[in-house]
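>>> 3D model of this:
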Amino acid sequence: MRQDVPPEHEEQDEEAEEQGGPQRRYLTRNGAERMHRELLRLLNEERPKVTAEVSAAAAQGDRSENAEYIYGKKRLREIDRRIRFLQRRLDNATIVTPSEQTDQGRVYFGATVTLEDEDGAKTTYQIVGSDEIDAQGGRISVESPIGKALLRKAVGDTVEVMRPRGEIELTIVSIKYV
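Purely as a prediction, here's the structure:
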């Protein structure tokens, strides 16, 4: 699943890199592979297709009122921005393979954690980098309130997490590194 990043976030990342150098980010191996597949798809399929469409639209004559040409150029800029973003993220990423974690009794980056709330409902999350989040897919950021609260905790530990609907207590039922 592609995780679109709004252009303003990409621009903020570019500014941060210009000011203090590239920021080190963590990615799981699966997350890095998903980003790499998207990058290859953009470079090998999307960009050539849109480039051909723009060339065909340009050949029609007056470009100032040619909607196909204007839209195509805009789409090409969006693709190029996303390509630069993905390349920069992959170049500066530290790839983590969760199954290689030596201390598997505590929650660290890449862990898959099953939690039980105050009502007895169980939820499973994988702790991933901010570029990989997919709440519906069970992947939450290590920088999220739950992710931060869980770090370095063990099975049986209880954490309190502040969320928009109020504070909740979560107990760690299991920790897996797959």
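>>> C-alpha only now, for contacts and for neighbours.
Noted.
>>> quick test: name the residue nearest the centre of the chain.
Among the residues of the chain, the one closest to the centroid is residue 131, at 1.8 Å (C-alpha atoms, centre = their mean).
>>> now the longest helix along the chain, how far from the centre of its chain.
In the chain, assigned by DSSP state H, the helix with the most residues is helix 67-91. Centroid displacement of helix 67-91 relative to its chain, using C-alpha atoms, centre = their mean, to the nearest Å, is 18 Å.
>>> let's see this one next, to set against the first:
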Amino acid sequence: MPALPAGTRNYITPAGYARLRAELLGLIDEERPKVVEVVHWAASNGDRSENGDYLYGKKRLREIDRRIRFLTKRLEAAEVTDPSVHHGRDQVFFGATVRYADGAGQERTISIMGIDEADSRQGQVSWISPIARALLKAREGDVVKLVTPAGVQEIEVLEVSYPAPAPAASTR
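Below you'll find the predicted structure:
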């Protein structure tokens, strides 16, 4: 996952935050204790220099601990931003799903997400990506300039949408 640009916030959706937190808790509560148990068992078998369970287990523990540190730092710096607060608006903010057309008329749809949750296979882009930066603050019908290594191209914002707010819980 990319580093956060200096001085920026780590925007993330509530769902993205929940996924990262679940991964962290799973590592701490489930995976790490299992690996510690295997390493302890393997160490009790004597010669550690040729003990694959011991060597692999120690390596895996380092990987788990590195991931735990990374997730902890990212969650501490996270600024949870609910995109549904913009539901019904036509301006592009964090969390928007945007349908746009390039100069050749080719249409694409992307969702602007946090650095730690964007998945390009699902049409999601990080809010710090060039396309997201070009689209942020634009409105439906606006034409914006996208700077790419191939040059500057104009793209037209065709549609902006946000997830609907979750229904309020009953207080009975």
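>>> would you pull the TM-score for this pair?
Put the two chains on top of each other and the TM-score (TM-score structural alignment, normalised by the length of the second structure) is 0.84; 163 aligned residues with a C-alpha RMSD of 2.4 Å.
>>> which residue in the second structure lines up with the residue nearest to the centre of the first structure?
Matched to the second structure by TM-score structural alignment, residue 131 of the first structure sits across from residue 116.
>>> its match contacts residue 4, doesn't it?
No - checked against C-alpha atoms under 8 Å, the pair residue 116 of the second structure and residue 4 is beyond contact range at 9.6 Å.
>>> before we move on, back to that, under a three-state scheme, what state does the residue nearest to the centre of the first structure occupy?
When classified by DSSP: H, G, I helix; E, B strand; the rest coil, residue 131 of the first structure comes out as coil.
>>> how close does it sit to residue 118 of the first structure?
To residue 118 of the first structure, residue 131 of the first structure is 30 Å away according to C-alpha to C-alpha, to the nearest Å.
>>> just residue 154 of the first structure next, same as before
Applying C-alpha to C-alpha to residue 154 of the first structure and residue 118 of the first structure gives a distance of 18 Å.
>>> quick one, which of those two is more surrounded?
residue 154 (19 against 10; other C-alpha atoms under 10 Å).
>>> how close does that one get to residue 137 of the first structure?
From residue 154 of the first structure to residue 137 of the first structure the distance is 23 Å (C-alpha to C-alpha).
>>> and the biggest strand by length in the second structure, how far out from the chain middle?
Secondary structure of the second structure per DSSP state E: the longest strand is strand 151-161. Centre-to-centre, strand 151-161 of the second structure and its host chain are 23 Å apart (C-alpha atoms, centre = their mean).
>>> check which helices and strands it sits against.
strand 97-101, strand 143-148 (3 or more C-alpha pairs under 8 Å, 6 or more residues apart in numbering; DSSP states H and E).
>>> okay, the ones you listed, which one's buried deepest?
strand 97-101 (a mean of 20; mean count of other C-alpha atoms under 10 Å).
>>> what range in the first structure matches that strand?
Against the first structure, strand 97-101 of the second structure falls on residues 112-116 (TM-score structural alignment).
>>> ditto for stretch 65-73 of the second structure
Residue span in the first structure matched to stretch 65-73 of the second structure, by TM-score structural alignment: 80-88.
>>> what's the mean gap between the matching stretch and the aligned bit of the second structure?
Compared with the second structure after fitting, stretch 80-88 of the first structure deviates on average by 1.1 Å (mean C-alpha distance after the TM-score superposition for the first structure).
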